[in-house]
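J.: Can you look at this prediction? I've put the sequence above it.
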Amino acid sequence: MTDLSAAQPLTNFAALFPGQGSQKIGMLAQLAADHPLVEQTFAQASDVLGYDSWALVQNGEQQQINLTERTQPLLLTASLAIWRLWLQRGGPMPTAVAGHSLGEWSALVAAGVVDFADAVNIVRQRGASMQRAVPVGEGAMAAIIGLEDDKIIAACADAQQSEVVAAVNFNAPGQVVIAGSAAAVERAIAACKEAGAKRALPLPVSAPFHTALMRPAAQELAELVEQTHFKAPKITVIHNVNADSQSDPATIKQLMLEQIYQPVQWVGCVQALAARGITEAIECGPGAVLSGMVKRIDRTIHCATTDQPESFAEALHNLAQSES
């Protein structure tokens, strides 16, 4: 693999890694047809997982890859297959990386903090632990569209009634995800609508991620994370919990455990990248979820998708032009 410490980063460029929800059957099929590295990366993940991960994402059923325990390693692998291909094809090195929720683990691998195989193992366990923390059906998540953050936070506080519900993903202005106990989320949806939300959309997820209900999952994962070797990042990583960077491996481990039950400050992460002079980014994974969020947060940053041969080639060409 490319020696990250030897490469000269492009100072206005960042790589972003998506989280759960971007997975789909058939993802990266066209890229893989042109570039063997994609399937090779999935083969490496398969050695860790004990099943044929490429066959599953190409020929399985959507409900199979939507199981959190499978979604997390499969999506991490897809994102890092694109990252490896970017480096193999001579793409410029970013000066910063960030990932949304699960995607933060992809960002850590890209930055040289944790080895790929170790990350696959961790996120498989992370997914399993998060699912075990709250039985299916007892938790829920919903996207609140068109309402100010402070009104959403207040609606959640009013809706708790001794249960858990909170704003957990600050994805873009006017786009916040809430999560918690199913009944409390229903009450919060009604309160948000009453406060003027344009829409409140229940999300098809199997657990209330990034809430206090996920603390048992963090506790369960702590031993594996502690046993895993983390290195100081060779590329700046902007973390979800505090929208800031960190260089100490022990502190990064703690942030990655807190991230399981703390809100994702994605708006803050993008703003932190802009403050560092980032004007170009690639979404290193399937889909265009992050590209859409970035556009809503800060239009000074142009974020390109990379999961199709045409979009990958275009992003590579444009970034190479700006590098020269």
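T.: Happy to help now that I have it.
J.: C-alpha only now, for contacts and for neighbours.
T.: OK.
J.: hey, which helix is longest across the chain?
T.: For the chain, the helix that runs over the most residues, judged by DSSP state H, is helix 68-88.
J.: How far does the next helix or strand after that one sit from its chain's centre?
T.: Downstream of helix 68-88, the next assigned helix or strand under DSSP states H and E is strand 93-99. Chain-centre distance of strand 93-99: 13 Å, with C-alpha atoms, centre = their mean, to the nearest Å.
J.: then this one, side by side with the first:
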Amino acid sequence: MHRSVIAFPGREAISKGLDKSFYEEDVQVKDIFEQASDCMKYDLAKMCYGGTRIHVKWEMICLVTHCYAIYKVIERMYGKPRAFAGYSQGEFIACVAAGVFELSDTLRLIHQLESILMSESSHDECMYRIIGIHKETLEKCCQKVDENHEKVCVSSYISHTQNIISGKYNHVKKVIELAKKKGARWAINLYAEKAYHSPLRNRAAYRAKADFEHMKVFNHAGPVYSCYDGTKSYNGKLIRDKLSRQINHPIQWFTLVNNMKSEAIVDLIEIGPGCTVSANTRIADSTLNCKWIGNIGDL
């Protein structure tokens, strides 16, 4: 594990379903779920594994608990990795796994953030993955449609020629039209509920500022790579502050992957449902060895 990064997925992974094999087979996982359920005053195991659809307000709470519990099994078996990372909201899980945040504090913070986000109107917002056009050209397309970058922008930098834009629907469609004229091959709708990682979330970031500032942090924790700037940090307060900024700033995954590579990371081990983080990492740099653990059989 000394040349590995443990990575966690964002909200979109919940659509893959949460496998219950770790919960059924491992006492430590059950203990973590019991603690999390006590904190949230709700049976999270039943919510995760009961077979019914998880309400959007509880998706990240369930995903964090599920992925963190699996990580603790891996840590017990194989030890700690060199560092941690999380794509988008997955960085919350990375902070808990690294020991920067307590699990209970993180669940309460996420619950508050979800309330803030759900209170904002976003009926005409969307996110699209644009493939086949250089990121600088895509930025120029966004600027041509919206000079102030308030209604549409690049919201996730994944590679030179595959990135994500967020914004108001009409503005995004205009950017897609321009991008296709410039050579873009595909524009894939991500069916996001909101235009995450963009200035359209400025108000949410402002409202959440105090909640982040009140989060207790621990400095003697494992290093975490930040989606905000792609760099690795050891300082708990700095990690927390960077995490708070990704709400309304683009994800710098391409930079993050390049930094991992330059710091001699060989393996990225993704924990949780699906393999979104691994896919984005391979798009950024196909030479990194990506693995994923979603069920107990993957061990």
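T.: Sure, I can see it. Note that this is a predicted model, so its numbers are computed, not measured.
J.: returning to that earlier point: the longest helix of structure 1 - contacts with which helices or strands?
T.: With contacts taken as 3 or more C-alpha pairs under 8 Å, 6 or more residues apart in numbering; DSSP states H and E, helix 68-88 of structure 1 sits against helix 36-49, helix 62-65, helix 103-110, helix 116-133.
J.: Okay, buried residues for the first one please.
T.: Looking back up the chat, that one is helix 36-49 of structure 1. Buried positions in helix 36-49 of structure 1, judged by neighbour count with 16 or more other C-alpha atoms under 10 Å: Leu37, Val38, Glu39, Thr41, Phe42, Ala43, Gln44, Ala45, Ser46, Val48, Leu49.
J.: Identify the spatial nearest neighbour of the most centrally placed residue in structure 2, chain neighbours not counted.
T.: Among the residues of structure 2, the one closest to the centroid is Ser88, at 2.3 Å (C-alpha atoms, centre = their mean). Once flanking residues are discounted, Ser88 of structure 2 sits nearest to Gly10: 5.2 Å by C-alpha to C-alpha, 6 or more residues apart in numbering.
J.: got it, and Ala29 of structure 1?
T.: Nearest to Ala29 of structure 1 is Gln58, by C-alpha to C-alpha, 6+ apart, at 7.2 Å.
J.: my guess is His100 of structure 1 contacts Ala15, does it?
T.: No: His100 of structure 1 is beyond contact range of Ala15, at 11.5 Å (criterion: C-alpha atoms under 8 Å).
J.: quick revisit: the residue nearest to the centre of structure 2 corresponds to which position in structure 1?
T.: Correspondence of Ser88 of structure 2 to structure 1, assessed by TM-score structural alignment: Ser101.
J.: how close does the strand or helix carrying Ala166 of structure 1 sit to structure 2?
T.: Assessed by DSSP H and E, Ala166 of structure 1 sits inside strand 165-172. Comparison of strand 165-172 of structure 1 with structure 2 after fitting gives an average deviation of 1.3 Å (mean C-alpha distance after the TM-score superposition for structure 1).
J.: Translate His123 of structure 2 into the numbering of structure 1.
T.: By TM-score structural alignment, His123 of structure 2 lines up with Gly137.
J.: ugh, wrong one, I meant Gly167 of structure 2
T.: So, by TM-score structural alignment, Gly167 of structure 2 is matched to Gly180.
J.: can I assume that match is in contact with Ala166?
T.: Yes: Gly180 of structure 1 lies in contact with Ala166 (C-alpha under 8 Å); the separation is 6.5 Å.
J.: Identify the residues contacting the counterpart of Val38 of structure 1 in structure 2.
T.: Mapped onto structure 2 by TM-score structural alignment, Val38 of structure 1 lines up with Val29. By C-alpha atoms under 8 Å, 6 or more residues apart in numbering, the contact list for Val29 of structure 2 reads Phe22, Tyr23, Ala69, Ile70, Lys72, Val73.
J.: State the distance from whatever residue of structure 1 lines up with the fourth one to Leu75 of structure 1.
T.: Aligned counterpart of Ile70 of structure 2 in structure 1: Ile82 (TM-score structural alignment). If you measure Ile82 of structure 1 against Leu75 of structure 1 using C-alpha to C-alpha, to the nearest Å, the figure is 11 Å.
J.: Just want to know which of these two has more residues nearby.
T.: Leu75 (29 against 25; other C-alpha atoms under 10 Å).
J.: now that one: how far from Asn242 of structure 1?
T.: 23 Å.
J.: ditto for His210 of structure 1
T.: The value you get for His210 of structure 1 to Asn242 of structure 1, if C-alpha to C-alpha is used, is 14 Å.
J.: same question, Val120 of structure 1
T.: Distance, Val120 of structure 1 to Asn242 of structure 1, using C-alpha to C-alpha: 24 Å.
J.: With neighbour numbers in mind, choose between those two.
T.: Val120 (25 against 17).
J.: Tell me which residue of structure 2 lines up with that one.
T.: Correspondence of Val120 of structure 1 to structure 2, assessed by TM-score structural alignment: Leu107.
J.: Next, the contact list for that match, please.
T.: Ala36, Met40, Ile61, Val64.
J.: before we move on, the earlier item: which SSE is the counterpart of the residue nearest to Ser88 of structure 2 in structure 1 in?
T.: Residue correspondence to structure 1 (TM-score structural alignment): Gly10 of structure 2 is matched to Gly19. Taking DSSP H and E as the definition, Gly19 of structure 1 sits outside all helices and strands.
J.: tally of neighbours for Gly19 of structure 1?
T.: 23.
J.: Looks like it contacts Leu102 (just checking).
T.: Yes: in this structure Gly19 of structure 1 lies within contact range of Leu102 using C-alpha under 8 Å: 4.8 Å.
J.: nearest spatial neighbour of the match of Ile70 of structure 2, skipping sequence neighbours?
T.: Cys284 is the one closest to Ile82 of structure 1 (C-alpha to C-alpha, 6+ apart), at 6.0 Å.
J.: Would you double-check that Cys142 of structure 2 falls in a helix?
T.: Yes: per DSSP: H, G, I helix; E, B strand; the rest coil, Cys142 of structure 2 lies within a helix segment.
J.: Surely it is in contact with Val152?
T.: Yes: counting by C-alpha under 8 Å, Cys142 of structure 2 touches Val152, with 6.2 Å between them.
J.: And the helices in the stretch 151-299 of structure 2, which stretches?
T.: Secondary structure of the stretch 151-299 of structure 2 by DSSP state H, counting those that start in this stretch: the helices cover 169-181, 202-213, 236-245, 253-262, 276-284.
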